[in-house]
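J.: Coordinates for the following, if possible.
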Amino acid sequence: MPKKIAFFFLLFANLLIFKVQGEDKIMEAFKKADVLYESEKYIDAFQVYSVLWQDLGVFNEGMLLKMASIKERSKEHEQALYYLSLYYRYFPDKKVLEKMSELAAAKDLQGYQYSDLKYFQMLWLRYELYGIGIGSFLALVFIVLIIKRMKEGSSPWSLVLTNVLILVGLGVAYHFSRPDAEFIVTHNHVALMQDPSAAAELVEWIDKGHKLPLLGKQDIWIQTEWKGQTVFIREHNAIFLN
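T.: Sure thing, here's the model as predicted:
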C-alpha cells in the first residue's frame, strides 16, 4: 500500500510539473509575440499568436485586439472583423462594437448591427458564473427559510414563490444568454443557393466579410439567412465564431 501511495504521489507531482512548465512556455510565447508586435514585426507576431490561438486554444484580451489590428493593417478586413467578433464574445466592449460597425460600414457589410439587448446578453455571458452563484446561494437560503417556517407551522408559500421566481429567472437568463451561432464569409464572389446543391437556383453573389447566422449544416452546405430568405453556402467559404 505505501508503494502505491508513493507511486500516485510521484505521478501527480510529475503531472503538476508538466502543467507548470507548459504554462511557463505559453507565457513566454505571449511575451515573445508582444515584443514582436511592439517592434512592428507584425507578420512574425501574428504567426506566434496564431499558434497560441489555433493550436493551443489560449488567448487574452490584448492578443485578439492585436491580431485584429494586424489584419486591418494588411487590409484583410474580414479577418480583422473575425478577431474583433471573437474579442467581443469574450470581452463585451462598446468601443469594439463601434470599431466593427466602422469597418463593416466602410465595406457595406451585413451582420454587424448590434442592439443594447445583445450587448447585455454578452455582458451576462461574461459574468454568468457570478450571477448563477449568487442566484443559487439565494435559492439555498430560501430553501432553509422555507424548512424553518414549515417547522414553526407558518405558511411558507411566499418564500416558495420567491424561490421559484429565482430559479426560473436563472433558467431564463441561462437560455437567452447563449450567443447565436455565426460565421463570417471568407471569400469573394460566393454563391448563395436556394437549396443545398450546386444545381439549385442561385439567389445572389456576395463578397467576403459578411457575418451571417448559422442555422444548420447539411454535408458541405451551411444553412443561413440573407435578407430574410433562407439560403445555403458552401462550408469552405466560412470561418466560424463558435
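J.: drop to CA atoms for contacts and neighbour counts, all remaining ones
T.: Will do.
J.: Setting aside sequence neighbours, what's the nearest residue to L125?
T.: S177 (5.8 Å; Cα to Cα, 6 or more residues apart in numbering).
J.: Centroid-wise, who is the farthest residue in the protein?
T.: When distances are taken from the C-alpha mean of the chain, G153 lies farthest, 49.3 Å away, according to Cα atoms, centre = their mean.
J.: Check the gap between it and N163 for me.
T.: 19 Å (Cα to Cα, to the nearest Å).
J.: where do the helices sit along the chain?
T.: Using DSSP state H, the helices found in the chain span residues 2-38, 42-50, 61-73, 77-90, 94-106, 116-152, 157-176.
J.: And the fourth one, how far out from the chain middle?
T.: Computed by Cα atoms, centre = their mean, to the nearest Å, the separation of helix 77-90 from the middle of its chain amounts to 10 Å.
J.: again with the second one
T.: Relative to its parent chain, helix 42-50 has a centroid offset of 21 Å by Cα atoms, centre = their mean.
J.: helices or strands next to that helix in the packing?
T.: Secondary-structure packing of helix 42-50 (3 or more Cα pairs under 8 Å, 6 or more residues apart in numbering; DSSP states H and E): helix 2-38, helix 61-73.
J.: What sits closest to the residue sitting nearest the centre point of the chain if chain neighbours are left out?
T.: Centroid check for the chain by Cα atoms, centre = their mean gives R89 as the closest residue, at 4.3 Å. Closest residue in space to R89, ignoring its immediate chain neighbours: M122 at 6.3 Å, by Cα to Cα, 6+ apart.
J.: how far away is that neighbour from K3?
T.: As for M122, its distance to K3 is 51 Å (criterion: Cα to Cα).
J.: What's the local residue count around P196?
T.: 20 (other Cα atoms under 10 Å).
J.: and stretch 117-137, how far out from the chain's middle?
T.: Centroid separation between stretch 117-137 and its chain, computed with Cα atoms, centre = their mean, is 14 Å.
J.: Show residues contacting it.
T.: Residues from elsewhere that reach stretch 117-137, judged by Cα atoms under 8 Å, 6 or more residues apart in numbering: 88-92, 94, 166-167, 170, 174, 176-179.
J.: how about this one, so we can line them up?
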Amino acid sequence: MEHYRAIFASNQYTPAMLLKMAYIEEGLGQAGQALFYLNLYFDATNDQAVLDKMEELAGKYNLEGYKQTDAVQALSFYHDFRWPIGLSLMALAVLFLSIAFVLRRKKRNPVVALVLLFLVLGSLGMHGFLSNRGENGIVAHDNTVLMDGPSPGAGVVSVVGGGHRVEILGRKDVWVKIQWQGATAYIRDTNLLTLTL
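T.: As a prediction, this is how the structure comes out:
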C-alpha cells in the first residue's frame, strides 16, 4: 500500500491501481479511504458498477452523501455527455443565426429564427452553469469537528467519523465550507480529502 501511495502522490496512478487501493483499504477497515479511492476510480472510468459498491460500503458504515437519487444519476449522465451537448447547442446557435441573416437579406421577417436563436443561447448559458459540477470531498478522519464558522472559536455543529462524502461550497484560509445535513458547516482542510484527479 505504501508503494501505491507513493505512485498516487506522484500522479502516476492507473484506474486499476485506484481500485486495488480501495479494496486494500476496505480490507484494513478504512472505509473512508476505500470510498475515497472508489470515488476517484469512478471519476476516471465512469464504471456504474462502482456506485453500487460505494452505496453498499456507505450503508455498512452508516455514512452520508452516497445515496444515488434519480436527480444525481441524471446529472451524472448529463456530465458524461456535456461536450457533445455543448457542441450541438453551439451548432444550433450558428444555424439559427445564419437563417436569420439569410431571411434578413431576402427582406423577410426573421423573428422565428431569432426567437429560436435566443432559446438556444439561453440553453447554452444553462449548459455552462450545469457543466460546473460541484466539488466533493470525503471526511478523512474519525472524530472530525465541524464548525459553524471558519474559526477554531466558532460553535461546534457536529463531530463526525471519517468517510462521509460532502459537497464543497467554498474555501477560506485553512477552512472548507461544506454542505452537511442540509446546512452549511466548516471543516479544516487537513480533515478533508478532495475528490479530484
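J.: Which stretch of structure 1 lines up against the lengthiest strand in structure 2?
T.: The longest strand of structure 2 (DSSP state E) is strand 165-172. Aligning strand 165-172 of structure 2 against structure 1 (TM-score structural alignment) gives residues 211-218.
J.: And for stretch 62-69 of structure 2?
T.: Per the alignment by TM-score structural alignment, stretch 62-69 of structure 2 matches residues 108-115 in structure 1.
J.: how about that stretch: buried residues?
T.: Neighbour counts using 16 or more other Cα atoms under 10 Å place 109, 111-112 of stretch 108-115 of structure 1 among the buried residues.
J.: Same list (those residues) but as a markdown table, adding distance to E102 of structure 1.
T.: Converted to a markdown table, those look like this (distance: Cα to Cα, whole Å):
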| residue | distance to E102 of structure 1 |
| --- | --- |
| L109 | 10 |
| G111 | 13 |
| Y112 | 10 |
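J.: Count the neighbours of K107 of structure 1 for me.
T.: Neighbours of K107 of structure 1 (other Cα under 10 Å): 15.
J.: Count residues in the vicinity of the equivalent of R188 of structure 2 over in structure 1, would you?
T.: Using TM-score structural alignment, the partner of R188 of structure 2 in structure 1 is R234. For R234 of structure 1, the neighbour count with other Cα under 10 Å is 21.
J.: looking at the alignment, what does the residue nearest to the centre of structure 1 pair up with in structure 2?
T.: Aligned partner of R89 of structure 1 by TM-score structural alignment: D43.
J.: Show me the contact partners of stretch 43-60 of structure 1.
T.: 26, 29-30, 32-37, 63, 67, 70.
J.: do stretch 50-63 of structure 2 as well
T.: Identification of contacts with stretch 50-63 of structure 2 by Cα under 8 Å, 6+ apart yields 31, 35, 38-39, 42, 64, 66-68, 163-165.
J.: the more surrounded of M122 and K3 of structure 1?
T.: M122 (21 against 8).
J.: How about stretch 74-85 of structure 2, which residues are buried there?
T.: 79, 82.
J.: What's the end-to-end length of that stretch?
T.: One end of stretch 74-85 of structure 2 to the other measures 14 Å (Cα to Cα).
J.: now stretch 153-171 of structure 2
T.: Span of stretch 153-171 of structure 2 from end to end, Cα to Cα: 17 Å.
J.: And stretch 101-114 of structure 2, by the same measure?
T.: This stretch, stretch 101-114 of structure 2, spans 10 Å end to end (Cα to Cα).
J.: now that stretch: how far from the chain's centre is it?
T.: Mean C-alpha position of stretch 101-114 of structure 2 versus that of the full chain (Cα atoms, centre = their mean) differs by 42 Å.
J.: Pull out the buried positions in it.
T.: Buried positions in stretch 101-114 of structure 2, judged by neighbour count with 16+ other Cα under 10 Å: 101, 110, 113-114.
J.: In CSV: those residues, plus distance to A140 of structure 2.
T.: Output for the buried residues of stretch 101-114 of structure 2, formatted as CSV (distance: Cα to Cα, whole Å):
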residue, distance to A140 of structure 2
F101, 57
P110, 58
A113, 53
L114, 52
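J.: So which elements touch the longest strand of structure 2?
T.: Partner elements for strand 165-172 of structure 2 (3+ Cα pairs under 8 Å, 6+ apart): strand 135-139, strand 175-180.
J.: sorry, back to before: out of the helices and strands packed on helix 42-50 of structure 1, which is the most enclosed?
T.: Stretch with highest mean neighbour count among the helices and strands packed on helix 42-50 of structure 1: helix 61-73 (a mean of 19; mean count of other Cα atoms under 10 Å).
J.: just to revisit the earlier point, give the equivalent position in structure 2 for the residue nearest to L125 of structure 1.
T.: Matched by TM-score structural alignment, S177 of structure 1 corresponds to S131 in structure 2.
J.: Counting neighbours, what do you get for its match?
T.: Quick note: S131 of structure 2 (other Cα under 10 Å) scores 15 neighbours.
J.: ditto for L81 of structure 1
T.: Neighbours of L81 of structure 1 under the rule other Cα under 10 Å: 26.
J.: ok now the longest strand of structure 2, how far from the chain's centre?
T.: Distance, centroid of strand 165-172 of structure 2 to centroid of chain: 11 Å (Cα atoms, centre = their mean).
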